[in-house]
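Q: pasting the structure only:
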């Protein structure tokens, strides 16, 4: 019950921005999509963590930090890639192949590129207003992580 309410709250929060996003998602570079996708992913992760129950903020921060690491995002990338449409796969690939100026400090380059691909996909879907699809893919990825443990 609480999770459903939280998911509806996220969708309402993100959907209110749909009116001000007046560009087509295809007009953005993969790194611009990853930039906005990083923020959207963070909201989902923090909501997921707080949904687990009230805890000291430090513990919630540590749990969130683990889920936003490039290594974890790369695992999510691999767990959802077979569930994507052709269009989504193309965006994921464009994000993964984008040449970033920054170098990751806590991940290898392959993990970092996969994480960028995931963030680009989330950004793309966000700009298109497909919040439900973002929710579906992130939940699928998080289930894949919990099955790993």
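A: That came through fine. Fair warning: this is a prediction, and the values are worked out from it, not measured in the lab.

Q: okay, CA-based contacts and neighbour counts for the rest of this
A: Noted.

Q: now find how far off-centre stretch 101-114 is within its chain.
A: Averaging C-alpha positions (Cα atoms, centre = their mean, to the nearest Å) puts stretch 101-114 16 Å from its chain's average.

Q: give me the buried positions along that stretch.
A: For stretch 101-114, burial by neighbour count (16 or more other Cα atoms under 10 Å) applies to 111, 112, 113, 114.

Q: one more to weigh against that first structure:
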């Protein structure tokens, strides 16, 4: 089965290129959305579901600094292929970081989002869950 046949069932429109050939910034663009979805699902699974609390917690988890720390926890768990995707994402030219983000944190956050986007387009939702659940558990 090729990568294109093993697609994510949630991907209604497949990208023009295979994930391995996509621009890392484009992968990060999708990875940002998938990461935020996973964070929101995690937070809703917890007892305190007041909207203000959910928003505050989500904001803290999706910041560049928080994503950098999460990626640091994930590094030992990554396959060689995943580590290569992270390097591509970290080294990509993704524009200027937001005013409230450190450049190094922003590059690492882009790398994490690139990995999540790559895994998403590879149809590896279980792997995304495995990595993020392990990192979130370690965070607590």
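A: Done, it's in. Bear in mind the structure is a predicted one, so any value in this text is a computation, not a measurement.

Q: got a TM-score for the pair?
A: Once the chains are overlaid, their TM-score stands at 0.89 when taken by TM-score structural alignment, normalised by the length of structure 2; 133 aligned residues with a Cα RMSD of 1.6 Å.

Q: please report how far the residue of structure 1 positioned farthest from its centre lies from residue 50 of structure 1.
A: The centre of structure 1 is farthest from one residue, residue 56, which by Cα atoms, centre = their mean lies 24.2 Å away. Residue 56 of structure 1 is 10 Å from residue 50 of structure 1, where distance means Cα to Cα, to the nearest Å.

Q: likewise residue 30 of structure 1?
A: Residue 30 of structure 1 is 30 Å from residue 50 of structure 1, by Cα to Cα.

Q: neighbour count for the two, which is higher?
A: Relative neighbour count places residue 30 above the other of residue 30 of structure 1 and residue 50, with 27 against 17, counting by other Cα atoms under 10 Å.

Q: geometric centre of structure 1: which residue is closest?
A: Short answer for structure 1 (Cα atoms, centre = their mean): residue 41, at 3.6 Å.

Q: I figured that residue hits residue 121, correct?
A: No. With contacts defined as Cα atoms under 8 Å, residue 41 of structure 1 does not count as touching residue 121, sitting 10.3 Å away.

Q: ok, back up a step: tell me the contacts of the residue nearest to the centre of structure 1?
A: With contacts defined as Cα atoms under 8 Å, 6 or more residues apart in numbering, the neighbours of residue 41 of structure 1 are 68, 119, 122.

Q: what does residue 71 of structure 2 align to in structure 1?
A: For residue 71 of structure 2, the aligned position in structure 1 is residue 77, judged by TM-score structural alignment.

Q: average offset between the strand or helix carrying its match and structure 2?
A: Assigning secondary structure by DSSP states H and E places residue 77 of structure 1 in helix 70-80. With mean Cα distance after the TM-score superposition for structure 1, helix 70-80 of structure 1 departs from structure 2 by a mean of 0.4 Å once superposed.

Q: which residues of structure 2 does the next helix-or-strand element following that helix align to?
A: The helix or strand immediately downstream of helix 70-80 of structure 1 is helix 86-97, counting by DSSP H and E. Aligned by TM-score structural alignment, helix 86-97 of structure 1 corresponds to residues 80-91 of structure 2.

Q: contact partners for the equivalent of residue 25 of structure 1 over in structure 2?
A: Structural alignment places residue 25 of structure 1 opposite residue 19 in structure 2 (criterion: TM-score structural alignment). Contacts for residue 19 of structure 2 (Cα under 8 Å, 6+ apart) come out as 27, 118, 121, 122.

Q: run the chain-centre distance for stretch 108-127 of structure 2.
A: 5 Å.

Q: report the buried residues of that stretch.
A: Result for stretch 108-127 of structure 2 [16+ other Cα under 10 Å]: buried residues 108-125.

Q: do stretch 127-140 of structure 2 as well
A: Here stretch 127-140 of structure 2 shows 128, 131, 132, 135 as buried, counting by 16+ other Cα under 10 Å.

Q: among the residues you listed, which one sits closest to residue 13 of structure 2?
A: residue 128 (19.7 Å; Cα to Cα).
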